[in-house]
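A.B. asks: Predicted coordinates and the sequence they were generated for:
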Amino acid sequence: MSATQVVMNDEDQYSIWPAGSPLPAGWRAEGFTGSREDCLAHIDAAWTDMRPRSVREAMERAGGRNG
């Protein structure tokens, strides 16, 4: 069984990728490596807000103007 790593993009969205393989453009290693199941469990625990970062920031800015 090969190791899997958790990766994240600039929008703070998570995915898994084979450990040791070159990452696709726009993705960086998040720091967690393990089995596929362990990586998916880590993502489930860490990724609590599924909205892309740009959407969260826009909503915060809009809320600040209306609050």
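C.D. replies: Received it, and whenever you're ready, just let me know what you need.

A.B. asks: rest of the way, CA atoms for contacts and neighbours
C.D. replies: Fine.

A.B. asks: Straight-line length of stretch 13-27, end to end?
C.D. replies: End-to-end distance for stretch 13-27, by C-alpha to C-alpha, to the nearest Å: 9 Å.

A.B. asks: next, the one to line up against it:
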Amino acid sequence: MDGDTQSYVVVLNDEEQYSIWPADRDLPLGWRGDGVSGSKAECLSHIGEVWTDMRPSSLRRSVEQAG
């Protein structure tokens, strides 16, 4: 156990890239919450479940349009 008692929120940017951010801080510009908060482990677990394609959304769209 890492002893981290900080609460986090799951955030994502316009390219649908995920990260976690301390819940008690304002979100950085360009990022929005996805509605999930909790411990670092809980947030990272959620990201592992929902972020299955690591490519930025603009690249995914480009590949789909070219294909």
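C.D. replies: Perfect, thanks for sending it. The model shown is predicted, which means the values in this text are computed figures rather than measured ones.

A.B. asks: Can you find the partner of residue 62 of structure 1 in structure 2?
C.D. replies: Using TM-score structural alignment, the equivalent of residue 62 of structure 1 in structure 2 is residue 66.

A.B. asks: mind listing the strands for structure 1?
C.D. replies: Taking DSSP state E as the test, the strands found in structure 1 are 4-9, 14-18, 27-34.

A.B. asks: ok, and which of those strands has the densest surroundings?
C.D. replies: strand 4-9 (a mean of 21; mean count of other C-alpha atoms under 10 Å).

A.B. asks: Could you tell me where it falls in structure 2?
C.D. replies: Going by TM-score structural alignment: strand 4-9 of structure 1 matches residues 8-13.

A.B. asks: The match of residue 62 of structure 1: neighbouring residues, count only.
C.D. replies: Residue 66 of structure 2 has 6 neighbours, counted by other C-alpha atoms under 10 Å.

A.B. asks: Fine by me, thanks again.
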